[in-house]
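[1] Give me coordinates for this.
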Amino acid sequence: MQSRSLKTKTVTVFIIILYCVSFTFAFLLSIWFNHYYFVSRKKQYDMQAKVLVKRYVKTLKNDNYDSRKRLHDDTILVGSYVDADVFITDNMGYVSTESNPKFKNIEFQNFMAPDIEELRQGQSIEKKGAYKDVFKEDMYIYMRPAMDNGMFKGAVAIFTPISQMRLELAKIYSLIWSLAVLIGMAGSYLMYYFTKKIITGPLDEINKAATKISKGEVERRVYLKCNNEINELAEAFNSMADSLEKVEKNRREFISNVSHELRSPITSIKGFIGGILDGVIPRDKENYYLSITYEEIQRLTRLVNDLLDLSAMEAGKFTLSITEVDVNEIIRLCVIKFETRINEKKLKVDVVLEDEHLYVFGDRDRLIQIVTNILDNAVKYVNEGGNIKISTRTRSDKVLVSIFNDGPQIPDEDLKNIWERFYKSDKSRTSKQSTGLGLPIIRNILTQLGQDIWVENGKKYGVTFYFTLKKV
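    As a prediction, this is how the structure comes out:
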């Protein structure tokens, strides 16, 4: 409905504009043609009047029957040519010759008395209106004086009914306005067609796809065969749809993973406690199974805490207490914390720290969490008797921390996924202590600090995690 409304509004506005322009053009063209028509008529009348003036002056100089007859014939011919009534008067304003026999009765009458003085000045006259008792309707009147050597000898007068001229103009006006309407209709159709094809049609496709996506069909896409801003909109829409599909996929995987991670410890807890209550587990084994249950509860607690931390980070509600922290001291504390596990696997740990103290800006507890998590992965995946190297060094205004282990390399297809929630590159070797949320959490922490973290495989063996911190 919204798309159709947009289509209707867009086409309606375009049509209104088109008709306004078309009718305005027709109106201006009509005004121009009206002016052009009367100017042309005046030129035509003036040209024919000149011919009659010459013939009249010549007749006055050679006054005989033949010359008078020729003047009369020429007057009739001019009247027929210009489709008007033509009169020739003498210098007193009396009619001597007329083009229409019905005006024979006004011969030798003082016909031009109202205008004779102006004509004697040698000026042509153009006016509109009735004329004495001869023409009671409005006429277009043109008079030209007949001058010979500066002397006024008479005049030629041409009379055309205004109604006749308006009838001729009306035919032209009807043609102009008909063309304006036809142009408006043709333009409206073309406007509708191209608006639908170029604008509203593609928008309808995008709207339909958006409706499908809103109903859960996140794989729906829009493919347009155009090269304009709407195509860019479609590409942006498809990009958004890709993101939504990825988000939906992540959401489903997240729910699946959370369900699995929660179900596993809950099932164990329920089974062991149920066995104890039912007496299936011997009393001398109860403490053993209770200890396992306690570990599962701790695992469940870690998972819930990690989920809450990650949710707070993604919601922007996770706050850090930024202070000056000695990163070298944190590394020493973390290595000491892992001493038991290091000795159990007979690992060699090489700690190379720049200076005795190296201060950075950060949240102490969260920095401990970052180093602990990465070091935990290093200890977990390195082979027995393997090597771990931890180092810090200054780069400009940053401190670069690297933690290397010479264990198996991370497959290339896993490198880009290790930052995803619940992702475990080697599920068979991942202990129950891992929730699969450690790396996403530490990346979020470093992102809030405005720092980076990345991982690289060695040239032949081993894996190194790098992260930066702001140096004090």
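
[2] Please count neighbours and contacts with C-alpha atoms only from this point.
    Noted.

[3] Tell me where the chain has strands.
    Taking DSSP state E, the strands of the chain run over residues 85-90, 95-98, 125-131, 135-148, 151-161, 323-326, 348-352, 359-362, 387-395, 398-405, 453-457, 463-471.

[4] Show me the residue sitting in the middle of this protein in space.
    By Cα atoms, centre = their mean, the mean C-alpha position of the chain lies nearest to residue 229, the distance being 5.4 Å.

[5] hang on, the earlier thing: just the strands of the chain: most buried one?
    strand 85-90 (a mean of 25; mean count of other Cα atoms under 10 Å).

[6] between that strand and strand 135-148, how many degrees?
    With axes from the mean of the first three to the mean of the last three Cα atoms, to 10 degrees applied, the angle from strand 85-90 to strand 135-148 works out at 50 degrees.

[7] ok so, going back, now for the strands of the chain, which one comes closest to residue 307?
    strand 453-457 (20.6 Å; Cα to Cα).

[8] Following up with a second sequence; could you model it the same way so I can compare the two?
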Amino acid sequence: MSTKTINRPSMLRHWTYRYVIILCIGLLSIGLLSFLWVRHSTVQNRLQLMQLLAQELAEKVTSPEGSIKLPNNFGDLIDSRQRFYHIPDHVSVIIKNNSNQMIYSQSNQPNIADPQGDKPAQPEPPKAAQYTVSEPILYQDTTIGTITIGQTKKAITKINQESRLLALLLGGIGLLGWLVIYLILQKLTRPIRDIAEAAKKIEAGDYNIELQNTVKEKEIYELLVSFRGMAVRLEQLEDLRTELLAGVTHELKTPIASINGLIHAVRDKIVTGTEAEEFLDISIKETERLQQMVIALLDFNSFASGKINVEQIQFDLGKLLKEITYQWSLLYQDENLDLITELPPQPLFAYGDPSRIQQIIVNLLNNSRQALSGQNQEQIKVTLLTQSSTMLAIHVTDTGKGIPIEEQKNIFERYFRGGNKKLAVHGLGLGLTFSSMLANALNGKLSLVESSPQGTTFELLLPRI
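    Next comes the predicted model:
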């Protein structure tokens, strides 16, 4: 089944492209609104200037006798005052008396009306779409006529210079915004690209990665630290996996080789009689040890996948500890081993699964016994204490050689075995891992209290009733 390869853009290109689109839409919206506002303000301003021009012209055409009289060169006067008020293009000027008789008319186009005013007024030109303002012509507070000034809509709304300035401003902002986001994204994506390259190296099996430590952003720095920690952890797990494969292979190969050699010796009658029976007994013990290792692997995998149920019942924890330590001591009564059990005088009831608690305690006792090997004073003490109003504590203490400081942080890791234990004791390194998982399933906790060359103490916390 073929899979289609998706051509994904880089993060820098992806977000820069989207930012530019959003920026363009935003700037176009701002530009449109600004254009409309500037045009509206310009129209209002020009209408006010046209109103002032109309008032000034109304005063100019009023004679001392109270009639409307056009001054000489009235057309030039209009052009001069129009330039003074900065009114663009030509304006139309219409003057009428009270009888609505046209006295003067000048269209928006130049040289249509007689600038001297000594000829009859021309007919009113055809009206185009335009803005107009009117001002009464007063003589002693009496209206003797009106003056109307108009300008085409195209001329009065023309804002070419303002439009160019607005376009340049928005274009500059857009270019600056794109440059800023490009530089920011380039800086932010650089550590992500480094992480991607480091991930490829890890995928190829190379855990020796180098990531920059000079980033100032908190989130990026935390990402780099987490990734670096993950790489170290993966390297440790890879080492453990390699070591596990070698250890399991060795642990399984040794008893199989022993069983194979012993059985062949009996079958080929190299040994006979009592010696043959002894060889068979050794083969049985090796088979049982092999079976125990397989069971340990199966139990751990089953529990890790959540396929083992844990009961929750009430029971006397002191009574259970007494039974566990007694049964365990019977197995090693021939050894020079002092097992002490300290229990409170009053019963202490816990809530959990007695069989699972027995697994944890027995594993701790076995570890303590292995740590005592070769010590002068061999003693293991199991103590039941009241930790709090809700928890009970079981301490398992030995006088063994202790756990090296550098190994203490890894003792609960699956398949981990200490340097001394690898050489002296057969196993898979699952005991404490499995015990810790059981303690958590019982709503408790298994932890290392202390360890030194004088001994080690483990603590198991369990809910009390």
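
[9] Any chance you could compute the TM-score here?
    TM-score of the superposed chains, computed with TM-score structural alignment, normalised by the length of the second structure, equals 0.80; 447 aligned residues with a Cα RMSD of 3.7 Å.

[10] ok so, going back, need the strands of the first structure in CSV with distance to residue 46 of the first structure, can you?
    Converted to CSV, the strands of the first structure look like this (distance: least, Cα to Cα, whole Å):
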stretch, distance to residue 46 of the first structure
strand 85-90, 12
strand 95-98, 17
strand 125-131, 10
strand 135-148, 7
strand 151-161, 9
strand 323-326, 103
strand 348-352, 113
strand 359-362, 100
strand 387-395, 99
strand 398-405, 98
strand 453-457, 97
strand 463-471, 97
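
[11] ok, residue 296 of the first structure - contacts?
    265-266, 268-269 (Cα atoms under 8 Å, 6 or more residues apart in numbering).

[12] Need the counterpart of it in the second structure.
    Aligned counterpart of residue 296 of the first structure in the second structure: residue 286 (TM-score structural alignment).

[13] For residue 324 of the second structure, give its distance to residue 360 of the second structure.
    11 Å (Cα to Cα, to the nearest Å).

[14] ditto for residue 38 of the second structure
    Taken as Cα to Cα, the span from residue 38 of the second structure to residue 360 of the second structure is 83 Å.

[15] before we move on, what about residue 247 of the second structure?
    From residue 247 of the second structure across to residue 360 of the second structure, the span is 23 Å (Cα to Cα).

[16] need the helices for the stretch 1-150 of the first structure, in chain order.
    Using DSSP state H, counting those that start in this stretch, the helices of the stretch 1-150 of the first structure run over 2-61, 65-82, 116-120.

[17] Which of these sits closest to residue 360 of the first structure?
    Of the helices of the stretch 1-150 of the first structure, nearest to residue 360 of the first structure by Cα to Cα is helix 2-61, at 55.7 Å.

[18] Count the neighbours of residue 224 of the first structure for me.
    Close neighbours of residue 224 of the first structure, defined as other Cα atoms under 10 Å, add up to 14.

[19] which residue sits closest to residue 220 of the second structure, ignoring its sequence neighbours?
    Closest residue to residue 220 of the second structure apart from its sequence neighbours, by Cα to Cα, 6 or more residues apart in numbering: residue 191 at 7.5 Å.

[20] got the contact list for that neighbour?
    211-212, 220, 224.

[21] can you tell me which of those residues lies nearest to residue 11 of the second structure?
    For the contacts of residue 191 of the second structure, the nearest to residue 11 of the second structure is residue 220 (15.1 Å; Cα to Cα).

[22] if I look at that closest one, how far off is residue 161 of the second structure?
    Relative to residue 161 of the second structure, residue 220 of the second structure is positioned 47 Å away (Cα to Cα).
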